[in-house]
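In: Next comes the sequence, and after it the predicted model I'd like to discuss.
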Amino acid sequence: MLHHLSIGVADLHRASTFYDAVLAPLGYTQVFADDEAVGYGYPGGGDKLCLKLASPVIVPGDGFHLAFAAREPAQVDQFHTAALRHGGRCNGAPGLRPDYGDSYYAAFMVDPDGYRIEAVINAGP
């Protein structure tokens, strides 16, 4: 349904360093970059997430988060580790979330700008 999503960031270098690290384990990479924006997607494809330099940054409140697809639980674990190493704050350690489904494995983080993000694999029905 969505073609791409853009979010505003206060420091493009800090944000792109963070997202380079957390998205790499999930198979995403920078697909473009300039002085005002960095786009992420699958190698050779278009951007699905775009970081745009903004001032002020207004982060959506409760109820909003970005969930990135993983193909295996180890990628979720690596996402979480990379986020902690690059200025993220844990908002839910990697693990099964039975409230969301029997096979819902996810980690929840808050990025350096305050966006709530998640890596998830949901192999169940």
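Out: Structure's in. What do you need?

In: contacts, neighbours, all on C-alpha from now
Out: Will do.

In: now the helices for this protein?
Out: For the chain, the helices defined by DSSP state H cover 12-23, 73-85.

In: list the helices and strands the longest one packs on?
Out: This points to helix 73-85. helix 12-23, strand 89-96, strand 104-110, strand 116-122 (3 or more C-alpha pairs under 8 Å, 6 or more residues apart in numbering; DSSP states H and E).

In: ok, 10 Å please
Out: helix 12-23, strand 66-69, strand 89-96, strand 104-110, strand 116-122 (3 or more C-alpha pairs under 10 Å, 6 or more residues apart in numbering; DSSP states H and E).

In: same thing with the shortest one?
Out: Of the remaining helices and strands, those touching helix 12-23 by 3+ C-alpha pairs under 10 Å, 6+ apart are strand 5-9, strand 29-33, strand 37-41, strand 49-53, helix 73-85.

In: Included below, for side-by-side comparison, is a second structure:
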Amino acid sequence: MSLKSSHLNYLKVKGEFKIACSLRIFTQEEIELLKQFGHWFEGLANGDLEPFTEVQKSFVRVFTENMTPQTKHELLWFKYLGRLKLEQENPEKFKLDYSYEEQGFHTREDYYKLHPHRRNRN
């Protein structure tokens, strides 16, 4: 089996890449690229896939020799790995709860007693 065939088979078996971190810092284009090429990036970076083009070899060098990413794909994978690491090392910083909680001095109900015309206002 050729290297290209083994890559295509690897990607077929893996299916769509599931992004394992917050999508907030990624553009829609980056999200689509990760879904499409994420398994390929991962396979090349961790050694599951052997690179067969110069672009792939350069990609592997960036992640095995700690070189500075240059191409769009290298920068995206670097950004993804960085975000993933940040969320895994600091999970408490990414599980923020923005729900409303009554604090005591006066409640929402107290406010509506003073301003009944504001209740259920859209």
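Out: Perfect, I can see it now. All of these numbers come straight from a predicted model, not from anything done at the bench.

In: quick one: TM-score?
Out: TM-score for the superposed chains, counting by TM-score structural alignment, normalised by the length of the second structure: 0.23, backed by 58 aligned residues with a C-alpha RMSD of 5.5 Å.

In: hang on, the earlier thing: export the helices and strands packed on helix 73-85 of the first structure to TSV and tack on distance to residue 50 of the first structure?
Out: Converted to TSV, those look like this (distance: least, C-alpha to C-alpha, whole Å):
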stretch	distance to residue 50 of the first structure
helix 12-23	10
strand 66-69	12
strand 89-96	21
strand 104-110	17
strand 116-122	14
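
In: of all these, which lies closest to residue 79 of the first structure?
Out: Closest approach to residue 79 of the first structure among these is made by helix 12-23 (4.8 Å; C-alpha to C-alpha).

In: Quick check: buried residues in that closest one?
Out: 12, 15-16, 18-23 (16 or more other C-alpha atoms under 10 Å).

In: so that helix versus helix 73-85, what angle?
Out: Inter-element angle recorded for helix 12-23 of the first structure and helix 73-85: 150 degrees (by axes from the mean of the first three to the mean of the last three C-alpha atoms, to 10 degrees).

In: Which helix or which strand is home to residue 7 of the second structure?
Out: Element membership for residue 7 of the second structure (DSSP states H and E) is helix 3-14.

In: Counting by contacts, list what that helix packs against.
Out: Using 3+ C-alpha pairs under 10 Å, 6+ apart: helix 3-14 of the second structure touches helix 28-46.

In: Could you list the buried residues of the helix it packs on?
Out: 30-31, 33-45.

In: Residue 62 of the second structure is in contact with residue 78, isn't it?
Out: Yes - Residue 62 of the second structure lies in contact with residue 78 (C-alpha atoms under 10 Å); the separation is 9.0 Å.

In: picking up where we left off before, buried sites along the helix holding residue 7 of the second structure?
Out: So for helix 3-14 of the second structure, counting by 16+ other C-alpha under 10 Å, buried means 7, 10-11.

In: could you dump the residues you listed to a markdown table with distance to residue 86 of the second structure?
Out: Compiled in a markdown table, the buried residues of helix 3-14 of the second structure are given as follows (distance: C-alpha to C-alpha, whole Å):
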| residue | distance to residue 86 of the second structure |
| --- | --- |
| 7 | 29 |
| 10 | 28 |
| 11 | 27 |
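
In: And those residues, which is closest to residue 112 of the second structure?
Out: residue 11 (58.1 Å).
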